[in-house]
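> Pasting a predicted model and its sequence here:
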Amino acid sequence: MLKWRGGPTGMCVLCQNCIESRNHLFFECDFSSTVWAALAHGLLKSRYTTDWQLLIDIISTNQFTKVEAFLTRYVIQAVVYAIWRERNGRRHGESAQTAERITAWVDKQIRNRISAIRLMGDKRYEKAYQFWIQTRD
């Protein structure tokens, strides 16, 4: 698209500092790394990274408990969706959201998903809500 005349500049619409790429958008961009760090640092602890490939490698291993694996994978999914939605919204003229607002939205989605699982009677993730709250401190 960069080669098309009159096309987009290719700059990241979230930070305006770098050419947009998958690795930059998820999670090297200053904006997206702020969201990612707020939600994932407490969950991943010493495994925390903003490197896409390392992150994929981490979640592809069996080094997590069932609850940790579920939350880690769900957080990645929710953050990627939220960042992509914000990126597209900005690209199409919508008002920019702050990193804090996106973080709060993702946190609420995660809490809602855990609550929905509990309401369905699934006991496998009984401790997920408490674990999630502990990672938020």
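Okay, I see it. Please read all numbers here as calculations on a predicted model, not as lab measurements.
> Could you use CA atoms for every contact and neighbour count after this?
Noted.
> Figure out how far the helix or strand encompassing Ile114 is from the centre of its chain.
Under the criterion of DSSP states H and E, Ile114 resides in helix 99-119. Distance, stretch centre to chain centre, for helix 99-119: 12 Å (CA atoms, centre = their mean, to the nearest Å).
> here's the one I want to compare it with:
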Amino acid sequence: MDVELSCLLCGSENESKDHLFFECPYSKEVWSSITTTLMFPSPPVKWTDIMAWLHSSPSGSTTALALLQAWQGCISELWNERNRRVHQGFTLPVSLLITKIISSMKNKCTAMSQIGSAHGDALLEIWSPS
């Protein structure tokens, strides 16, 4: 199997975990936009810094849960975007990927509320600012 070494999101550097999540200009824009939605306008972009930042959030708080959702949602959709480009030759603009992530987060929060989770409604308020 012939594997492309350069980043399929930006094409400017070799792909690595650190580059793909979130040093790449494309993924950095997604990550920054999603965290800004959560009122964190200057998130770290280096993997190790992000891990420390996530662990320093007050555990159990709704904001910490939303931040973890954001991180997971960004990673998942960025990986999907990378694979879409590999296997389908199709590219989504950053704005559409951001919309997909926020929509997915709202759907997860709604599902949490429907199954009786104490955090569902509070998280939904965070993801649905007025």
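Arrived safely. Bear in mind the structure is a predicted one, so any value in this text is a computation, not a measurement.
> Over in the second structure, find the residue span the helix holding Ile114 of the first structure aligns onto.
The aligned range for helix 99-119 of the first structure in the second structure is 94-114, by TM-score structural alignment.
> Would you map the helices across the first structure?
For the first structure, applying DSSP state H gives helices covering 22-23, 30-44, 52-59, 66-91, 99-119, 128-135.
> Any idea which of the ones you listed gets closest to Gln16 of the first structure?
Smallest distance to Gln16 of the first structure across the helices of the first structure (CA to CA): 9.8 Å, for helix 30-44.
> after superposition, how close is the closest one to the second structure?
Helix 30-44 of the first structure differs from its equivalent in the second structure by a mean of 1.6 Å after superposition (mean CA distance after the TM-score superposition for the first structure).
> picking that back up, buried deepest among the helices of the first structure, which one?
helix 30-44 (a mean of 20; mean count of other CA atoms under 10 Å).
> re earlier: distance from the helix holding Ile114 of the first structure to the second structure after superposition?
Comparison of helix 99-119 of the first structure with the second structure after fitting gives an average deviation of 0.6 Å (mean CA distance after the TM-score superposition for the first structure).
> Spit out the contact partners of the one residue sitting closest to the centre of the first structure.
Centroid check for the first structure by CA atoms, centre = their mean gives Val79 as the closest residue, at 2.0 Å. Going by CA atoms under 8 Å, 6 or more residues apart in numbering, Val79 of the first structure touches Val35, Trp36, Val106.
> Repeat that for Ala40 of the first structure.
Counted by CA under 8 Å, 6+ apart, Ala40 of the first structure has contacts Tyr48, Thr72, Val75.
> what about the first one, neighbour count?
It refers to Tyr48 of the first structure. Neighbours of Tyr48 of the first structure under the rule other CA atoms under 10 Å: 16.
> Show me what it aligns to in the second structure.
Checking TM-score structural alignment: Tyr48 of the first structure goes with Pro43.
> just to revisit the earlier point, per the alignment, the residue nearest to the centre of the first structure corresponds to what in the second structure?
So, by TM-score structural alignment, Val79 of the first structure is matched to Cys74.
> Excluding chain neighbours, what is closest to Arg85 of the second structure?
Nearest residue to Arg85 of the second structure in three dimensions, chain neighbours excluded: Thr91, at 5.9 Å (CA to CA, 6 or more residues apart in numbering).
> And that neighbour, how far from Leu38 of the second structure?
Distance of Thr91 of the second structure to Leu38 of the second structure, given as CA to CA, to the nearest Å: 26 Å.
> Alright, that wraps it up for me.
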